[in-house]
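# Sequence and computational prediction follow.
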Amino acid sequence: MKQQSIITADDHPLLLKGLNDFLLEKEYNIIGSAHNGNDAFSLIEKEHPEIAILDIQMPYMSGLEIAKKCKENNITTKIVLITLHKEKELYMKAQELNIFGYVLKEFALEEIETCLHNVADGEPYFSPKIREQLGNIFVSDSNLNSLTPSEKKILKLIADDKTNKEIASLLFISHRTVEKHRSNIINKLNLEPKTNSLLIWAKENHDKLL
C-alpha cells in the first residue's frame, strides 16, 4: 500500500505540512503537493497519482469540482476529501462523484491511515462520525454485493414504495418470507432496525440498485 503514489492539496500551509510530514513519516509515497484547486488538478493530470488527498474548499477549484473533472476526463485517481463540513448534501454529492474517502479534519491524522488502506483495497471510507450523524445512509459496495439476487429484487420494490404484502404477491412468496428477507437485508447493510430505515436507504441509494 505504501508504494501507491499520492498527491496532497490544502490551501492552509500548516495543515498541508502537517499531513505531508505525517504521511512521509509513515513512509507513504507523496509525489507532489498543491495549495489551490487549479494546481491540484494540474498535478493529477500530469502525474496520474493513484490517490489524491484534497481539502474540500480551496481557491479556484474545490475538491468536489476536481473530483467532477476527474470523472469527466476518465482519470482513475481515487479522491479522498478532508473537510470540516458535515452537511448531508455534500456527502451525497461525494458519493455521486465516486469519491473514495471523506475524512473530517478534526480526525484526519487519526483516520487517514485506515482510510488509505481501505481506498487501496478499493473500499470507500467515510469517517465514522459522518455515519453516526447521517444515520448510516452509506454502504460499501462489498455490503451491497453480499445481497442475494432475491434480496436486491426486494430492495428495488421497497424503493418503489411496495408494501410487504404487494412484494409477496409480485414475487409469489409468503408475507413471512418477505419479512425474513427484509431482516437479512438490514443486517447485511448494517442499518439500524428503526421504522422505515430500509425504505429511506433504498430510496437514497436507488441508483446503486439498477
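On my side now, so go ahead.
# CA atoms for contacts and neighbours, from now on please.
Will do.
# So what touches the helix or strand containing Val103?
Element membership of Val103, judged by DSSP states H and E, is strand 101-104. Here strand 101-104 makes contact (Cα atoms under 8 Å, 6 or more residues apart in numbering) with 79-85, 91, 94, 111-112, 115, 119, 124-127.
# can you tell me which of those residues are in strands?
Among these, the ones falling in strands (DSSP state E) are Ile79, Val80, Leu81, Ile82, Thr83, Tyr125, Phe126.
# Make CSV from those residues and add distance to Ile51 and neighbour count to it.
Converted to CSV, the ones in strands among the contacts of strand 101-104 look like this (distance: Cα to Cα, whole Å; neighbours: other Cα atoms under 10 Å):
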residue, distance to Ile51, neighbour count
Ile79, 6, 28
Val80, 7, 29
Leu81, 11, 25
Ile82, 13, 24
Thr83, 17, 18
Tyr125, 13, 23
Phe126, 15, 23
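# Now do the helices in the protein.
Along the chain, the stretches classed as helices by DSSP state H are 13-25, 37-47, 63-72, 88-96, 108-120, 128-133, 141-145, 149-159, 164-171, 175-188, 197-204.
# Pipe those into JSON lines and attach distance to Ile7 and mean neighbour count per row.
Shown next, in JSON lines, are those (distance: least, Cα to Cα, whole Å; neighbours: other Cα atoms under 10 Å):
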{"stretch": "helix 13-25", "distance to Ile7": "9", "mean neighbour count": "15"}
{"stretch": "helix 37-47", "distance to Ile7": "8", "mean neighbour count": "18"}
{"stretch": "helix 63-72", "distance to Ile7": "13", "mean neighbour count": "19"}
{"stretch": "helix 88-96", "distance to Ile7": "19", "mean neighbour count": "14"}
{"stretch": "helix 108-120", "distance to Ile7": "12", "mean neighbour count": "17"}
{"stretch": "helix 128-133", "distance to Ile7": "24", "mean neighbour count": "14"}
{"stretch": "helix 141-145", "distance to Ile7": "25", "mean neighbour count": "13"}
{"stretch": "helix 149-159", "distance to Ile7": "37", "mean neighbour count": "18"}
{"stretch": "helix 164-171", "distance to Ile7": "48", "mean neighbour count": "15"}
{"stretch": "helix 175-188", "distance to Ile7": "34", "mean neighbour count": "16"}
{"stretch": "helix 197-204", "distance to Ile7": "32", "mean neighbour count": "18"}
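# try it against this one:
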Amino acid sequence: MKLSIYIADDHPLLVKGLENFLSEKGYNIVGTANDGKTALNFIIKHEPSVAILDIDMPKLTGIEIAKQCQRKKIATKIILITLHKEVELYLQAKKLNIYGYLLKEFAIEEIENCIKSVIKDQPFFSPKIKEALNFSEDNSTILNQFSLAERRILLLISEHKTNKEIGRLLFLSPRTIEKHRSKIILKLDLPPKTGALLTWTQKNKHLFTKSNIGY
C-alpha cells in the first residue's frame, strides 16, 4: 500500500510549506487541517500511514490526538512538531510512543529523514531537540553526584520551597540548607546568581521522581 501522509497545524504557511516540500519529493499527501478535531476525525476515518501534527492546535492538541489514537489502537504513526522547548512535553511524547518529534524551526530540514526512519518503525527524535532542551535522559548520571539530603533539597527547591520551609520538612536548620545549596550549585557549576538553582530545577523536573530522589 502506498505511503499516505496527513498534515495538521494551525499555521497555514507551515502546512503549505510541508505539503509542497513533501509533494515535490514524491510523497502522497492525503489531506491537511488547521485544528486538532478535524485532524483526529480524519485519522480515525482514514488511518493514514503517517500524521504530522502540531502539538499546540485549537480544539485538540497533538498530544491529545496521540492519546486518543493510542486508546483506539489506530495504526497511524504520529510525528509531532512544536515551537515549545519544554522537557515535560518531550518526555510525554516519548511515553506515548510517538514516532517523531521535531522543532518547527527545523521541520523542513529534518522531516524527510524523520519520515524515512518512521516508515522503518524506527522513531526519530531530533537531535536538535536535545540540544535545545539541554538535558540528559540519563537520570542516574546527574543525580548520583548528590547525597540523599541534596536530592531531597533539589526536589523541594523545584517546588518553590524556601530554606526555612525545606529545613522544617527535613528537620534541618535553614543554615544547613544554605550550605547544602552552595554545594549543589558548585557540583552543577551554576553561575552564582539569585534564582540560578531554581531555574535549573524547573528545567530538569523530569529528574525528580520519588525513586530517583530516594523516597
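Everything's here; your move. Predicted, not measured: the structure shown is a model, and the values here were computed from it.
# Go through the helices of the first structure and name the closest to Gln4 of the first structure.
Closest to Gln4 of the first structure of the helices of the first structure is helix 108-120 (Cα to Cα; 8.0 Å).
# counterpart of that closest one in the second structure, which residues?
The aligned range for helix 108-120 of the first structure in the second structure is 107-119, by TM-score structural alignment.
# Please compute how far the matching stretch lies from its chain's middle.
Centroid separation for stretch 107-119 of the second structure versus its chain: 18 Å, with Cα atoms, centre = their mean, to the nearest Å.
# Including distance to Lys2 of the first structure, could the helices of the first structure go into TSV?
What follows is the helices of the first structure, written out as TSV (distance: least, Cα to Cα, whole Å):
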stretch	distance to Lys2 of the first structure
helix 13-25	9
helix 37-47	17
helix 63-72	23
helix 88-96	25
helix 108-120	9
helix 128-133	23
helix 141-145	23
helix 149-159	36
helix 164-171	48
helix 175-188	31
helix 197-204	35
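# Asp55 of the first structure: which of those helices is closest?
Nearest of these (Cα to Cα): helix 63-72, 5.9 Å.
# Check which helices and strands the closest one sits against.
helix 37-47 (3 or more Cα pairs under 8 Å, 6 or more residues apart in numbering; DSSP states H and E).
# again, 10 Å this time
Counting contacts by 3 or more Cα pairs under 10 Å, 6 or more residues apart in numbering; DSSP states H and E, helix 63-72 of the first structure packs against helix 37-47, strand 51-55, strand 78-83, helix 88-96.
# Which among those is found nearest to Asn145 of the first structure?
Among those, helix 88-96 comes nearest to Asn145 of the first structure, with 16.9 Å by Cα to Cα.
# That closest one vs the second structure, average offset?
Compared with the second structure after fitting, helix 88-96 of the first structure deviates on average by 0.5 Å (mean Cα distance after the TM-score superposition for the first structure).
# counting contacts, what elements does that helix pack onto?
Counting by 3+ Cα pairs under 10 Å, 6+ apart, helix 88-96 of the first structure packs on helix 63-72, strand 78-83, strand 101-104, helix 128-133.
# Using a markdown table, lay out those together with distance to Leu24 of the first structure.
Converted to a markdown table, these look like this (distance: least, Cα to Cα, whole Å):
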| stretch | distance to Leu24 of the first structure |
| --- | --- |
| helix 63-72 | 22 |
| strand 78-83 | 17 |
| strand 101-104 | 19 |
| helix 128-133 | 25 |
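# what do we get in the first structure for Arg151 of the second structure?
Looks like Arg151 of the second structure stays unaligned there (TM-score structural alignment).
# check which helix or strand covers Arg151 of the second structure.
Applying DSSP H and E, one finds Arg151 of the second structure within helix 148-158.
# Can you list the helices and strands that that helix packs against?
Judged by 3+ Cα pairs under 10 Å, 6+ apart, helix 148-158 of the second structure is in contact with helix 139-143, helix 163-170, helix 174-188, helix 196-203, helix 210-213.
# Lys59 of the second structure is nearest to which of the ones you listed?
Short answer: helix 196-203, nearest of these by Cα to Cα, at 27.7 Å.
# ok, for the spatially most central residue of the second structure, nearest residue in space, not its chain neighbours?
For the second structure, Tyr90 is the residue whose C-alpha lies nearest the centre (Cα atoms, centre = their mean; 1.1 Å). Nearest in space to Tyr90 of the second structure, with sequence neighbours left out and distances taken as Cα to Cα, 6 or more residues apart in numbering, is Tyr101 at 7.8 Å.
# tell me, how many neighbours does that neighbour end up with?
Using other Cα atoms under 10 Å, the number of residues around Tyr101 of the second structure comes to 27.
# where's it relative to Leu89 of the second structure, distance?
10 Å (Cα to Cα, to the nearest Å).
# quick one: common contacting residues for these two?
Residues touching both Tyr101 of the second structure and Leu89 by Cα atoms under 10 Å, 6 or more residues apart in numbering: Ile55, Thr82.
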